[in-house]
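[1] show me the folded form of this:
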Amino acid sequence: MIRKFITLFTDVTKTGTKIPKEEYLTTGKNIIIDQGKDSIAGYTDRQKGIFKEVPVIVFGDHTRIVKYVDKPFFLGADGVKVLKSKEKESNYKYLYYALKAAHIPNTGYNRHFKWLKQININYPGFNEQKNIVDILDSLTRIIKVRQKELALFDKLIKARFVEMFGDPANPINIWAPEKLEKICILNPKKEKKLENDDLDVSFVPMSAVSEHGAIDTTKVKKYSEVKKGFTYFLENDVLFAKITPCMENGKGAVATGLKNKKGFGSTEFHVLRPIKGKSNPYWLYTLTSFQSFRKLAELNMTGSAGQKRVPIKFLQNYKVVVPPIELQNEFANFVRQVDKSKVAVQKSLDETQKLYDSLMQEYFG
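    The predicted model follows:
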């Protein structure tokens, strides 16, 4: 059975109480749900006005993010829609997945609820809804476990980095600091005499680089297709996402496994090419992946909201304590060992995500 959104949902946002962002606490008695990507935006000790009629679906009017909420909560600031079902008995988890699968056009920082109200939803019997939810919940749990495992690997690598070199924000002072531009080549120019137009090269869009250092280099294009209008890099160059929100989210990687050891990709990458004898790519990448580095880069961003970028000058002038290349290489060997485990987990995550996406399309497409 196909049901229209307006026959299934009612907007009850006005019955909730909104908390201004400046009043969010890091801990508190009650949770605050807003339209951001985090499941919980903050906390409050307030009691009066808490929304108790859960479960509900929360929709981010600007962000298009959908959340299932089953605990009493307060609303975040502007842009939150709280949705209740009109049915006497409803499987809210099913409705959550249905809305997550809905195609809502991205019109920037505008309101999108008008598009949501136009969708139709596949609405089978209650038992079938439960079976679908059980399957999707199981896959979601596996995905979260794999993501946590990857995050733990990242913590392990960073812990080893700090042990050997100190935190970038508080480095070991036995080595001299240098500007980043002195120890690597930033945004290197393409060689004038690159091979012929029929040469196969890896093509790496922003979506092919993860927040955990993984990179997908399997997409191949002819040099003639990418020689203009894309960022050029070589095997073992470091990619650093310069645009918001990719930069803040941690996107970046060491470019390995490139077809013919050459790659082209998004213009929203800065490229850091190690200098032999001065810098190791795994040491460089880990340096740029630290939260302290990314926060400083964020403070130096230029441009308008939604289109902010890290200028090359930030990387050029960033001062870092440079350990001997032998120690950098020792650290890189440790990273490569950890990466072997990461590859297996990433493969499992990718396969589970692919199955989840396929089933979402089958159930709700």
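
[2] only C-alpha atoms from now on, for both contacts and neighbour counts.
    Will do.

[3] so the residue of the chain positioned farthest from its centre, which of the three states?
    Note on the chain: the largest C-alpha distance from the chain mean falls to residue 88, namely 37.4 Å (CA atoms, centre = their mean). Here residue 88 is coil, with the state taken from DSSP: H, G, I helix; E, B strand; the rest coil.

[4] here is a second sequence; please produce its structure as well for comparison:
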Amino acid sequence: NTLRYQLFEQITTEITEFIEIRDILNYEQPNKYLVTDTDYSSDDSLIPVLTANKAFILGYTKENFGIYDKGECIIFDDFTMDIKFVDFRFKVKSSAIKILTDKTDVNLKFMFEYLSFLGLSSNDHKRHYISEIERMKIPLPDFNKQSQIVNTLSGIDKKIKNEFEIYKLLLEQKQYLLANLFI
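    Predicted coordinates for the structure are as follows:
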């Protein structure tokens, strides 16, 4: 978060031209991707059912129709303003989600990181995307700079994930050693 903040603060001071989010992102209503059967499975070989809040994957469904499979997107919860970057096929539970995709000359992962940097949140139970978010003006560097920022942040994400996996393995090793200490 600190590095993201520093990178985007630097962009904000360097870029003098601002562009509205609606000029760089398309949005789609999720109605045709809504799950009909809410009896979810835990079988992760099935299609995940998503929400943009902290739960993210609610479960999995056997439904093989109305699946979003157009590639990368950002799912945006219109009420809570939570966002998630998605690069796999899915269905959604709520029609309050907006599916955001990129227009030309914008890196979608960059936009996800920038929206994360903004720290969007709300206590009001209303729809925010069309009335507020898509009208926001943001600094947009050229595509190469966007890609550099994404590569930097993705590298850090991978490092954090690897370190977390090592941490989990060390915890397992600790448990094993403790269990066998007094045998």
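
[5] returning to that earlier point: ok, now how distant is the aligned residue in structure 2 for the residue farthest from the centre of structure 1 from residue 36 of structure 2?
    Here residue 88 of structure 1 is matched to residue 104 in structure 2, going by TM-score structural alignment. Per CA to CA, to the nearest Å, residue 104 of structure 2 is found 33 Å from residue 36 of structure 2.

[6] and what of residue 64 of structure 2?
    Taking CA to CA, one finds residue 64 of structure 2 at 11 Å from residue 36 of structure 2.

[7] I figured residue 39 of structure 1 was touching residue 32, is that so?
    No: Residue 39 of structure 1 lies out of contact with residue 32 (CA atoms under 8 Å); the separation is 9.2 Å.

[8] the more surrounded of those two?
    residue 32 (24 against 15; other CA atoms under 10 Å).

[9] map the more buried one onto structure 2.
    That one, residue 32 of structure 1, aligns with residue 49 by TM-score structural alignment.

[10] quick one: contacts for residue 171 of structure 1?
    Neighbouring residues of residue 171 of structure 1 by CA atoms under 8 Å, 6 or more residues apart in numbering: 165, 321.

[11] that one -> structure 2?
    Under the alignment (TM-score structural alignment), residue 171 of structure 1 maps onto no residue.

[12] distance of residue 171 of structure 1 from residue 150 of structure 1?
    25 Å.

[13] ok, now residue 101 of structure 1?
    Taking CA to CA, one finds residue 101 of structure 1 at 26 Å from residue 150 of structure 1.

[14] of these two, who's got more company?
    residue 150 (22 against 17).

[15] just give the nearest non-adjacent residue to that one, would you?
    residue 342 (6.4 Å; CA to CA, 6 or more residues apart in numbering).

[16] my guess is that neighbour contacts residue 151, does it?
    No: look at residue 342 of structure 1 against residue 151 with CA under 8 Å: they stay out of range, at 9.7 Å.

[17] more crowded one of the two?
    residue 342 (22 against 15).

[18] how many other residues sit next to the alignment partner in structure 1 of residue 122 of structure 2?
    Superposed on structure 1 with TM-score structural alignment, residue 122 of structure 2 falls opposite residue 106. For residue 106 of structure 1, the neighbour count with other CA under 10 Å is 13.

[19] how about residue 106 of structure 1, secondary structure?
    coil.

[20] circling back to that earlier point, can you tell me the helix or strand for the residue nearest to residue 150 of structure 1?
    helix 325-364 (DSSP states H and E).

[21] do residue 83 of structure 1 as well
    With DSSP H and E as the test, residue 83 of structure 1 turns up in strand 80-85.

[22] and that strand, what does it pack onto?
    When contacts are defined as 3 or more CA pairs under 8 Å, 6 or more residues apart in numbering; DSSP states H and E, strand 80-85 of structure 1 packs onto strand 9-11, strand 56-60.

[23] so how far is the next helix or strand after the first one off the chain centroid?
    Stepping forward along the backbone from strand 9-11 of structure 1, the first helix or strand reached (DSSP H and E) is strand 30-33. Taking CA atoms, centre = their mean, to the nearest Å, one finds the center of strand 30-33 of structure 1 at 23 Å from the center of the full chain.

[24] which other residues reach strand 30-33 of structure 1?
    Against strand 30-33 of structure 1 from outside (CA under 8 Å, 6+ apart): 19, 24, 39-47, 72-76.

[25] most widely separated two among those residues?
    39 and 47 (20.2 Å; CA to CA).

[26] can you list the buried residues in the biggest helix by length in structure 2?
    In structure 2, with assignment by DSSP state H, the single longest helix is helix 143-179. For helix 143-179 of structure 2, burial by neighbour count (16 or more other CA atoms under 10 Å) applies to 146, 147, 149, 150, 153.

[27] roughly how far does the corresponding residue of structure 1 for the first one sit from residue 97 of structure 1?
    The reference is to residue 146 of structure 2. Taking TM-score structural alignment, residue 146 of structure 2 has residue 129 as its aligned residue in structure 1. According to CA to CA, residue 129 of structure 1 and residue 97 of structure 1 sit 10 Å apart.
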